[in-house]
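> got a sequence here, can you build the structure:
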Amino acid sequence: MADLPPPSPPPAGLMSHDWAEGHRSGFASFVGRPNAGKSTLTNALVGTKVAITSDKPQTTRSVVRGIVHRDDAQLVLVDTPGLHRPRTLLGERLNDLVRTTWAEVDVVAVCFPADEKVGPGDRFIVTELAKVRRTVKVAVATKTDLATPEQIGQHLMDIERLGRETDTDWAEIVPVSAVAGDQVALLEDLLVAQMPEGPPLYPGGELTDTPDETLVGELVREAALDGVRDELPHSIAVVIEEMVPREGRPADRPLLDVHANLFVERDSQKGIVIGRKGARLQEVGTNARKQIEALLGTPVHLDLRVKVAKDWQRDPRQLRRLGF
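Alright, predicted model coming up:
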């Protein structure tokens, strides 16, 4: 969970004189309280799944970059964890990651779900964001497919008022639905307009710079989060131990062996994840495998093991071991 690394250098042959005058490139970060639609919006703009989604709070734990390629621009989307009032060392580290990201990107887009009222959690985030003076701020009313036109209108006025009350100057306020595709292209245009002129930062066709092991681990965790009790999501971590092609397979029938450990904090949680006679874990494996195969484009054998790392969210040594 280190600071944002610098972008990859332009690929060979893509020198400064190769990009057209007026081309824009830069970084935008979606922020908001948990489950505000940040990851879904990232995936909609990129056009493929680069960030996991769930109805559980605190789904996103790593900074995932999605890359939008256009003839006139390259937009690099940074999907961060939801900023929240931390109760554990993990929570504190996730919040530190969010604040570091805010200071390093060109635009921060705050997501306010249109099916919920603007509340204390939103005010907390915007108040914190107001301390970052140089970064452009955009407000996005997400999930408009779940709200009536009257609700959306009131929501936009509430967002504008929150900006005034926190001394936050919104460069834009735009309603979107990532699920329905409403105004996603408009949001993209508005974000691009805020980017500085410059050459592409990544090679054409590259949709994310997140390592495959990280994406696979996130897909396993997404499958594990589906349908579990409210108190469990924070306690699940996934570590990919190994991803290797199966030896001796013919070239036209490859198979990738993926070995992953799911860590929970207590023995009782282990039982919940495994389920009766292993049924729950088997379902997690089936769902995760389908997503991994779609991501990597190859058949996968997924081996899942559930282990206990006692109170790992509060233990610095365990957090380092699990990659936080």
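
> use CA for all of it now, contacts and neighbours both
Fine.

> how about the helices in the stretch 51-200 of the chain?
Using DSSP state H, counting those that start in this stretch, the helices of the stretch 51-200 of the chain run over residues 89-104, 120-129, 149-165, 184-193.

> tabulate the ones you listed in TSV, adding columns for mean neighbour count and distance to residue 210.
As requested, these are exported to TSV (neighbours: other CA atoms under 10 Å; distance: least, CA to CA, whole Å):
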stretch	mean neighbour count	distance to residue 210
helix 89-104	18	16
helix 120-129	17	25
helix 149-165	16	32
helix 184-193	17	21
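
> which among those helices is found nearest to residue 234?
Residue 234 lies closest to helix 89-104 among the helices of the stretch 51-200 of the chain, at 9.4 Å (CA to CA).

> centre of the chain to the closest one, how far?
The chain centre lies 14 Å from the centre of helix 89-104; the measure is CA atoms, centre = their mean, to the nearest Å.

> now that helix against helix 120-129, angle please.
On the basis of axes from the mean of the first three to the mean of the last three CA atoms, to 10 degrees, helix 89-104 is oriented at 50 degrees to helix 120-129.

> which elements pack onto helix 89-104?
Packing contacts for helix 89-104, counted by 3 or more CA pairs under 8 Å, 6 or more residues apart in numbering; DSSP states H and E, involve strand 24-31.

> to compare against the first, here's another:
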Amino acid sequence: MSSYRAGFACFVGRPNAGKSTLTNALVGQKIAITSNKPQTTRHIIRGVLHRPEAQLVLVDTPGLHRPKTLLGQRLNDLVRATWSEVDAIGLCIPANEPVGKGDSFIASEIGELKASLVAVVTKTDLVSKKELTEQLMAVSQLGEFADIVPCSAVSGDQLGVLTDVMISHLPSSPQLYPDSMLTDEPEHVLIAEMIREAALEGVRDELPHSIAVLVEEIIPEGNLTKIYADIYVERQSQKAIVIGARAERLKRVGMTARAQIEDLLGKRVYLDLHVRVAQDWQRDPRQLRKLGF
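Below is the predicted model of the structure:
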């Protein structure tokens, strides 16, 4: 009988626990956008980690939160549906922040699931050994975990150990994805996410959830790829913020996103960005559908 294992795992945790950063570090390529703003992740993105004896498919999900809009409700539904289908769940808790109500809430939510539960203490590069020991003790009180693993996505410390632990909880199974595949996310969604990440940088606190991006067209022309995309906001005043004085912000967004997209595609990119207003799109079922939610 083959000892090959393959299956799905996801990292959960409150906002800024390091879930997307950890997913990117384990896969070895940027597939999930990161930001210090809560609810940055909006799509279910699968990253595939290949080992000779196993295939670990990491599912990056939005963070669970108290929904204030229809979009928020849909994201929470998406998260719970994903949790019920994976083989292993890593609860991420930063080493440099006290264990709080948010952590207890998520631990109780996932405690009932069939998946193996692993506590992952992230950001260990930010604390002393003594502080890490105290945090590991506090985390162990949160619930019944199959394993507890401290690690750092930034320094790379213990990432191999975390991968081994997550794989140990996967079922025996044939390979699920081809060797060359690092994500099953369509190219246009990854490109839209890279533009959205660039647009999130430096905007005021009220804007993060109001920004959505739709890639209208991707036209390959030899070694150049032309991309036409629209950045959507909910109000005229937000449009002015995203564009900036003399369109300086929008130019910066374009330059940052273009560099990332060129890395992704391995080609030169011409990026054409427009900012459009879709009034209160987060609450409008028709607009949510158009924007892919």
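
> which residues in the stretch 151-300 of the first structure form strands?
170-175, 237-245, 256-264, 300-308 (DSSP state E, counting those that start in this stretch).

> deepest of those, which one?
Neighbour counts (mean count of other CA atoms under 10 Å) averaged over each of the strands of the stretch 151-300 of the first structure peak at strand 256-264, with a mean of 21.

> quick one: contacts of that strand?
Strand 256-264 of the first structure has contacts (CA atoms under 8 Å, 6 or more residues apart in numbering) with 217, 221, 235-246, 270, 298-310, 312.

> among the strands of the stretch 151-300 of the first structure, which is nearest residue 231 of the first structure?
Of all the strands of the stretch 151-300 of the first structure, strand 256-264 comes closest under CA to CA, at 11.5 Å.

> how much does that closest one stray from the second structure?
Taken against the second structure, strand 256-264 of the first structure registers an average deviation of 0.6 Å after superposition, with mean CA distance after the TM-score superposition for the first structure.

> residue range for that strand in the second structure?
Under TM-score structural alignment, the match for strand 256-264 of the first structure in the second structure covers residues 225-233.

> now the aligned partner of residue 175 of the first structure in the second structure, nearest residue through space, not along the chain?
Alignment note (TM-score structural alignment): residue 175 of the first structure maps to residue 150 of the second structure. Leaving out its chain neighbours, the residue that sits closest to residue 150 of the second structure by CA to CA, 6 or more residues apart in numbering is residue 121, at 4.4 Å.

> and the one you found, what's its match in the first structure?
Using TM-score structural alignment, the partner of residue 121 of the second structure in the first structure is residue 141.

> surely that match and residue 115 touch.
No: contact criterion CA atoms under 8 Å: residue 141 of the first structure and residue 115 do not qualify, at 9.3 Å.

> of the two, who's got more company?
A direct count of neighbours by other CA atoms under 10 Å for residue 141 of the first structure and residue 115 places residue 141 higher, at 23 against 18.

> to which residue of the first structure is residue 110 of the second structure aligned?
Correspondence of residue 110 of the second structure to the first structure, assessed by TM-score structural alignment: residue 129.

> roughly how far apart are that match and residue 31 of the first structure?
With distances taken as CA to CA, to the nearest Å, residue 129 of the first structure is found 10 Å from residue 31 of the first structure.

> check residue 290 of the first structure too.
29 Å.

> neighbour count winner among the two?
Neighbour totals were compared for residue 290 of the first structure and residue 31, and residue 31 leads with 29 against 14 (other CA under 10 Å).
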